[in-house]
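> Whatever this is, show me its structure:
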Amino acid sequence: MAHSTIAVTLSQQLFKRTTVLFPHSSFRSRSLLPSSSSSVSFSPNFHTPLSSSSSSSFALRASSSSSSSTSSTAAMGETIAAVDAGMDAIQRRLMFEDECILVDENDRVVGHDSKYNCHLMEKIEAENLLHRAFSVFLFNSKYELLLQQRSGTKVTFPLVWTNTCCSHPLYRESELIEEDALGVRNAAQRKLLDELGIVAEDVPVDQFLPLGRILYKAPSDGKWGEHELDYLLFIVRDVKVNPNPDEVADIRYVNRDQLKELLRKADAGEGGLKLSPWFRLVVDNFLFKWWDHLEQGTLGQVADMKTIHKLS
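Have a look, this model is predicted:
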């Protein structure tokens, strides 16, 4: 094996269960760029906890010895498989596969980390991890807003009601594009298909209107939470919806009055109904005013992508 080669052998089974995605090389952070030495040991920006109660990172070591690489990789697989054994298998896979985009409070990209680490309150508080996110508000031609109830298997905020789709652009070339928030819009199109079965043809990326950005922090329980710089995207389309039960427990379209009734029930704690914290922040600060402009055809007048609203 040539001295300049870094060999990391992953078994087929490891790829199926615990694949870690490395983004396009042109977008790797500097800490991931190997030196010219024949044997390199490095710690990626993502860290895999060694146990459910610890967020310690492990170093992925690559050397010129293929047997050593295979042994290290096998150990990595065993470690990941042992983490949060009670977690839904699909959600656990996404927690380790998905690489969120880390940003500073001015929305400048500073690196990337696993979805798992980005949602551990221990790491959020200790390292001030802040990641980029998006929230889609999809309306039909009657200007009714599509809401979803998150699946009970979701790691953060299970079974809460929220806006149409809430997720993260990933650390990949197509979703890092800054111009006109194209990367975020690409991610929104991808997740509408993943979560709600809405095909790309029904939600063209050029039909998403970015209206603003919010920065918030919200704990989900004693372990998990959110710390996001969230892009708010509006779109008006009549779509066919086929929810993915691994992501979505229920859906409904609501008009203004129906949404106000949901807010009342959530505030009163009726029927255990809960709303996601980011959705409630948008409702309380922007939604009804933007809804008026949407119906009046003047929504573009209130778009403000320069300001980052810090909400709590």
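> Please count neighbours and contacts with C-alpha atoms only from this point.
OK.
> Would you mark the buried spots in the top helix by length along the chain?
Counting residues, the longest helix in the chain under DSSP state H turns out to be helix 66-82. Judged by neighbour count using 16 or more other Cα atoms under 10 Å, the buried positions of helix 66-82 are 68-70, 72-73, 76-77, 79-81.
> which one of those sits closest to Pro243?
Nearest to Pro243 out of the buried residues of helix 66-82 is Ala81 (Cα to Cα; 27.8 Å).
> just checking, what packs against the host helix or strand of Asp113?
Using DSSP states H and E, Asp113 maps to strand 109-114. Judged by 3 or more Cα pairs under 8 Å, 6 or more residues apart in numbering; DSSP states H and E, strand 109-114 is in contact with helix 89-97, strand 99-103.
> And for the spatially closest residue to Lys115 that is not a sequence neighbour, the neighbour number?
Excluding the flanking residues, the one nearest Lys115 by Cα to Cα, 6 or more residues apart in numbering is Met95, at 4.8 Å. Applying other Cα atoms under 10 Å, we find 21 residues neighbouring Met95.
> Please determine how far Met95 is located from Asn117.
From Met95 across to Asn117, the span is 8 Å (Cα to Cα, to the nearest Å).
> quick one more, to check against the first:
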Amino acid sequence: MEELVVLVNPQDEILGLMEKQQAHINGLLHRAFSVFLFNDKGEMLLQKRAANKYHSPLKWTNAVCSHPKSGETYLEGAKRRLKEELGIETELSEKFNFIYKADVGGGLWEHELDHVFVGNYDDDFNLNKDEVEEVKYISMQDLDNEMSENPENFTEWFKIILEEYKHHF
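The predicted structure follows:
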């Protein structure tokens, strides 16, 4: 089934719908959300994208990143993708939103009005292997070290969103 994204202007007013891959080829601004999850030790959950993803396969990124469906709120979309990708449910709170544009290779662009949510989770996962290769928790210090030593191992948007996250906290 064709997956559509919600095209918007910078004020988050809906301009229409477009097939997801086409929106990424054209670099058009669309709605997105990102979820940062932490355990009780304050470590951040990272997911490694599945090998079959059409862009950025086998790269580490935050817990969940995706797009709300038409008629779905950002929070509803974030909770849906937590269930679909990681097989979990947890409370989330929205922390901020911002617009970014990132070249993700292969002629594809992420140009998103991204709403960033934060939550805590300390239980088991039921990973959807079509979406997620593996997950791990990492301290912020170790994450900073790993990102500076091996930036190619991380998604382009995660690098941008993580920097924006740090400015807010």
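> what's the TM-score for these two chains?
Remark: TM-score between the superposed chains equals 0.91 [TM-score structural alignment, normalised by the length of structure 2]; 169 aligned residues with a Cα RMSD of 1.7 Å.
> Residue range in structure 2 corresponding to the longest helix of structure 1, please.
Under TM-score structural alignment, helix 66-82 of structure 1 has no counterpart anywhere in structure 2.
> So the spatially most central residue of structure 2: helix, strand or coil?
Nearest to the mean C-alpha position of structure 2, by Cα atoms, centre = their mean, lies Cys65 at 1.8 Å. Following DSSP: H, G, I helix; E, B strand; the rest coil, Cys65 of structure 2 is assigned to strand.
> Could you check which residue of structure 1 pairs with it?
Cys65 of structure 2 maps onto Cys166 in structure 1, by TM-score structural alignment.
> now the closest residue to its match other than its chain neighbours: how far from Phe279 of structure 1?
Nearest residue to Cys166 of structure 1 in three dimensions, chain neighbours excluded: Ser135, at 4.5 Å (Cα to Cα, 6+ apart). For Ser135 of structure 1, the distance to Phe279 of structure 1 (Cα to Cα) stands at 8 Å.
> In contact with the residue nearest to the centre of structure 2, which residues?
32-35, 78 (Cα atoms under 8 Å, 6 or more residues apart in numbering).
> Please repeat the previous calculation with a cut-off of 7 Å.
Contact analysis of Cys65 of structure 2 by Cα atoms under 7 Å, 6 or more residues apart in numbering lists 33-35.
> Strands - which of those land there?
33-35 (DSSP state E).
> Most neighbours among the residues you listed, please name it.
Neighbour max across those (other Cα under 10 Å) = Ser34, 26 neighbours.
> which residue in structure 1 lines up with it?
By TM-score structural alignment, Ser34 of structure 2 lines up with Ser135.
> my guess is that match contacts Glu228, does it?
No - Ser135 of structure 1 lies out of contact with Glu228 (Cα atoms under 7 Å); the separation is 10.8 Å.
> give me every residue that touches the counterpart of Leu45 of structure 2 in structure 1.
Alignment note (TM-score structural alignment): Leu45 of structure 2 maps to Leu146 of structure 1. Leu146 of structure 1 is in contact with 138-139, 163-164, 252-254, counting by Cα under 7 Å, 6+ apart.
> hmm, try it at 8 Å
Applying Cα under 8 Å, 6+ apart to Leu146 of structure 1 gives the contacts 137-140, 163-164, 251-254.
> same check, this time on Glu3 of structure 2
For Glu3 of structure 2, the contacting residues are 19-20, by Cα under 8 Å, 6+ apart.
> Return the distance of the counterpart of Leu17 of structure 2 in structure 1 relative to Val103 of structure 1.
Using TM-score structural alignment, the partner of Leu17 of structure 2 in structure 1 is His112. For His112 of structure 1, the distance to Val103 of structure 1 equals 8 Å [Cα to Cα].
> which one of the two has more residues nearby?
His112 (26 against 18).
> can I assume that one is in contact with Glu99?
Yes - contact status for His112 of structure 1 versus Glu99: in contact at 6.2 Å, counting by Cα atoms under 8 Å.
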